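Visitor: All I have is the shape, not the residue letters:
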């Protein structure tokens, strides 16, 4: 299926539902046409009566254009008299509309014109407002005002005076607002100025306290200086490590630290040590010479050795006293070159090392100072931004107040508001009573109230009034729809017998055909006809259905099983002296009791009312009666009581092959229909229900829901024209 076909199908369904809903509504309205017509007539009549009291009135109209003064917006004294639209962001026209109809404006207009009511008393503002119409002209900045009065001159005066009063009130309000604004500025300006000066002082103190000239420039300088310091620290640190390596090597050789080396050097330069060193050198020289002459045990050699030991002892004592550590005697007496190459070189390297260490520390301190300053920059920037923002805000406020003060001085000299009368109220030449509008309103109200009455009455009516409502409540196959003929309903009778070629007779033949096709494999031989409540026409349907089947050549027995309120004898106009009661209670043969109102159709009436009908129907004799009839007849139709009245249907249902349910719109109520459904379900009879006949359908509704009705009527009409359907009463 193509999308177009689907769309067409959806459209057809929607169109069908729309037609169905409209048709249902019109049908409900037709059912309640009398009360609806009464309400409509009363409403329109009342309106016509009231309209007769209306007097002729004249209407005068004026217009006001709203704009805004731009002096305060576009500059001091520039375009002071220029007006611009206020629709964008100024006071809405709806607010001005309310101001026009405010009580002070209306009261002042009344006082100026000395307006009076019908009793000669001063007109009240609320009564004045009833005659006044204020509207916003769509798509413009214009408000239209109109006033109705029996006197055309008064109508014109009222409109013009009202517009003057409103504009003067607006000018007065604007002037008052200007004066109030000026007083506010005069009071606020010194405070704002003092606040600005205070904030500027705080900003200056902030710069002085934190030694700030330009934070952004200072940030750049700090970054450069930190880079230089890092490079210097790296360079000096490397040189320091080299010096430390040299001094460590010499210190290991000398076995002295810097202080000991300095004291040793100082000690070597003292006269006492130099004297001992000279004596020690001379002694060693002499000892070397004497050893060439004498052996070690010789007194001269021994004396020199003893002298040498004494001198060494004196020297070591001085070393321990001044140096505090072991010092090689050679360092003290080795001559100037050795001393310069050892002690003095060690001292010089150590001093250079300490100097480099001091330089690194100084550079690190500078680095820390710069780092601390760098860390403070974000905090200082934040404080600076806050102070600058506060200063700028205060300065802007101060400058704005100064500008507004100058603008207010100019505005005080202006005498116009933002409203201008563009059309004065003219004296109307023709008046109007308003009767046409009132009558139109009355007709609309009449239509509304009449329809509302019909809907409310329909809502209060609990009966199932239409075919869709019945089909929705009963989920049974619809075997046929029997139309209602008001004339035939009054006359009574069996339409199939009297007019076998009529359309109504054909309806019953359609019902029997549907029954035939519903049970092709096993045709029901005994059929029970019942309904929810009395008055739905089950007896009439049973009689006409039996007659239709008999006309088709089938031998039919129609049994009136409603022993409490029999009606078949009245429909067929036969005697009811003998019937079901006689066959069961008196053992009367069936052939002697039945009558034959038409060919192929036998009728067994109920007979005289029995004291206990249920006992008779539940007896074995009743079962024998049905069993005997099964052998002699092709079809047995039992006209049973309604489900909601007695339990007879449940008893008779055991003897039948199928049940045909009859329902009539406008008779069965929702509760009764639900009770009938529950009764059938509780008795497990749903499988025996062959279908449903909707009886007593009004011709207009029948034509809408019966597909073949519009064609069959013409077909069965002798003249070929549409004729009303005729059937027995329901």
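Guide: Looks like it came in fine. Predicted, not measured: the structure shown is a model, and the values here were computed from it.
Visitor: CA atoms for contacts and neighbours, from now on please.
Guide: Will do.
Visitor: can you count the residues close to residue 695?
Guide: Close neighbours of residue 695, defined as other CA atoms under 10 Å, add up to 25.
Visitor: same question, the one 4 residues further on
Guide: Close neighbours of residue 699, defined as other CA under 10 Å, add up to 17.
Visitor: ok, and the closest non-adjacent residue to it?
Guide: residue 483 (6.0 Å; CA to CA, 6 or more residues apart in numbering).
Visitor: so how far is residue 225 from that neighbour?
Guide: 112 Å (CA to CA, to the nearest Å).
Visitor: In terms of neighbours, single out the busier of the two.
Guide: residue 483 (28 against 14).
Visitor: Would you mind confirming that the more buried one is in contact with residue 697?
Guide: Yes: in this structure, residue 483 is within contact of residue 697 by CA atoms under 8 Å, at 4.6 Å.
Visitor: put this beside the first:
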């Protein structure tokens, strides 16, 4: 009677019954709406019946539990009654033993008083002292116990180390494997490039320019990571040719320029014509890596004050670079203009691969426009 679910179902049943009565006054008993409403009424009746059966089964289970508790309590009461009867018998025996002990205590006190009198008289004549055992000279400190302390410290250190490792592993929310990237981000993982310092031989100095290491060590694990990235990019869109690749990151200093130049070297080693375009208007990292100070660059080409062939730089591997010159004036919107679209179309016709070294996507809006 107190079930809110049954109350709701009965309220629904009353509404459906009222609706059936209204429809029967309008239509015949074989009207589809009436048949549908009757089926709904039967479904509600079935739900009410199943809910009642569930409540009854729960009450029966509670009744069984209460019966078991009542039986357990009855057993406990019987045990308590038996223990009380045993305690009564033991109390009678205890009273007898207390009377015996009192009589023995009185006799002992009389003997003790007599013994004290005798001892006081004998103490006047000689002392009652004797050597029980010879003291031994200690050969070491009694405390602290160094072996036990070292053992406890070793066990505690191992436990603390294991706990810290497990805690760090539990709190680690980063992306470690390609499966983590695909499961947590819902994106395809193209490749994993190892840190350069972890791939060089022990004792070898880590080169400051990773793209030169790609040229010097074409069979290294570091270079193989970029080969895997190149293969994934080329075959990421089956049936469509991949020509323009934009490299970006969330924040500055995460290796966009390094990735762009190393990837360009791998494309050049495969015999493809490639160009790297510096699209980071604020940092201009391409100039620092190449060690140049460009006088003209991408902005001048877009403004029409310089031709594309005058601005391009080429290294020994045949990779072309389109840098950015240091300029006091930068237009507000560079990459959303028609001139930029025309430049990309020109680069598509001249190169097989175009790599755009862009700005970080979170603090700068240029990359999203590009």
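Guide: Now that the structure is in, tell me what you want to look at. Every value quoted in this text rests on a predicted model; they were computed, and no experiment measured them.
Visitor: How about residue 275 of structure 2: what's its closest non-neighbour residue?
Guide: residue 320 (4.6 Å).
Visitor: Which residue in structure 1 aligns with the one you found?
Guide: Matched by TM-score structural alignment, residue 320 of structure 2 corresponds to residue 602 in structure 1.
Visitor: How many residues are close by that match?
Guide: 23.
Visitor: wait, isn't it in contact with residue 592?
Guide: No: contact between residue 602 of structure 1 and residue 592 fails when scored by CA under 8 Å: they sit 11.2 Å apart.
Visitor: ok so, going back, could you tell me whether the match of residue 320 of structure 2 really is in a strand?
Guide: Yes: under DSSP: H, G, I helix; E, B strand; the rest coil, residue 602 of structure 1 falls within a strand.
Visitor: Name all residues that make contact with it.
Guide: Contacts for residue 602 of structure 1 (CA atoms under 8 Å, 6 or more residues apart in numbering) come out as 556, 557, 558, 594, 595, 596.
Visitor: which one of these sits closest to residue 419 of structure 1?
Guide: Distance ranking of those against residue 419 of structure 1, using CA to CA, places residue 558 first at 93.5 Å.
Visitor: Tell me which other helices or strands the longest helix along structure 1 touches.
Guide: For structure 1, the helix with the greatest residue count under DSSP state H is helix 345-411. Secondary-structure packing of helix 345-411 of structure 1 (3 or more CA pairs under 8 Å, 6 or more residues apart in numbering; DSSP states H and E): helix 71-74, helix 152-209, helix 215-254, helix 258-268.
Visitor: let's see 6 Å
Guide: In terms of contacts (3 or more CA pairs under 6 Å, 6 or more residues apart in numbering; DSSP states H and E), helix 345-411 of structure 1 is packed against helix 152-209, helix 215-254.
Visitor: Show me what counts as buried in stretch 529-546 of structure 1.
Guide: 529-534, 536-546 (16 or more other CA atoms under 10 Å).
Visitor: cool, and stretch 575-593 of structure 1?
Guide: By 16+ other CA under 10 Å, the buried positions in stretch 575-593 of structure 1 come out as 576, 578, 579, 580, 581, 582, 583, 584, 590, 593.
Visitor: quick one: residue 474 of structure 1 and residue 438 of structure 1, what's the gap?
Guide: 49 Å.
Visitor: Over to residue 632 of structure 1?
Guide: From residue 632 of structure 1 across to residue 438 of structure 1, the span is 77 Å (CA to CA).
Visitor: out of those two, which sits in the more crowded spot?
Guide: Shown here are residue 632 of structure 1 and residue 438; by other CA under 10 Å, residue 438 has more neighbours (17 against 12).
Visitor: For that one, what is the corresponding residue in structure 2?
Guide: Per TM-score structural alignment, residue 438 of structure 1 is aligned with residue 149.
Visitor: helix or strand right after whatever helix or strand its match lives in?
Guide: Secondary structure from DSSP states H and E places residue 149 of structure 2 in helix 146-171. As assigned by DSSP H and E, the chain's next helix or strand after helix 146-171 of structure 2 is helix 178-185.
Visitor: Need the residues that contact that following helix.
Guide: 188, 189 (CA atoms under 6 Å, 6 or more residues apart in numbering).
Visitor: burial measure for the equivalent of residue 195 of structure 2 over in structure 1, as a count.
Guide: Under the alignment (TM-score structural alignment), residue 195 of structure 2 pairs with residue 484 of structure 1. Look at residue 484 of structure 1: counted by other CA under 10 Å, it has 23 neighbours.
Visitor: excluding its backbone neighbours, what's nearest residue 484 of structure 1?
Guide: residue 696 (4.5 Å).
Visitor: Kindly report the same for residue 214 of structure 2.
Guide: Per CA to CA, 6+ apart, closest to residue 214 of structure 2 is residue 223, 5.4 Å.
Visitor: Give the aligned equivalent of the one you found in structure 1.
Guide: So, by TM-score structural alignment, residue 223 of structure 2 is matched to residue 505.
Visitor: count of neighbours near its match?
Guide: What residue 505 of structure 1 shows, counting by other CA under 10 Å, is a neighbour count of 25.
Visitor: Thought residue 496 was touching it, still the case?
Guide: Yes: the criterion here is CA atoms under 6 Å, and residue 505 of structure 1 meets it with residue 496 at 4.7 Å.
Visitor: returning to that earlier point: residue 402 of structure 1: which of the contacts of residue 602 of structure 1 is nearest?
Guide: Nearest member of the contacts of residue 602 of structure 1 to residue 402 of structure 1, counting by CA to CA, is residue 558, at 111.5 Å.
Visitor: ok, that closest one to residue 525 of structure 1 distance?
Guide: According to CA to CA, residue 558 of structure 1 and residue 525 of structure 1 sit 12 Å apart.
Visitor: who's more crowded, these two?
Guide: Neighbour tally, residue 558 of structure 1 and residue 525, criterion other CA under 10 Å: the higher count belongs to residue 558, 25 against 16.
Visitor: Please identify the helix or strand for the residue nearest to residue 484 of structure 1.
Guide: strand 689-697.
Visitor: What span of structure 2 is the next helix or strand after that strand aligned with?
Guide: Counting by DSSP H and E, the next helix or strand C-terminal to strand 689-697 of structure 1 is helix 699-705. No residues of structure 2 are matched to helix 699-705 of structure 1 when aligned by TM-score structural alignment.
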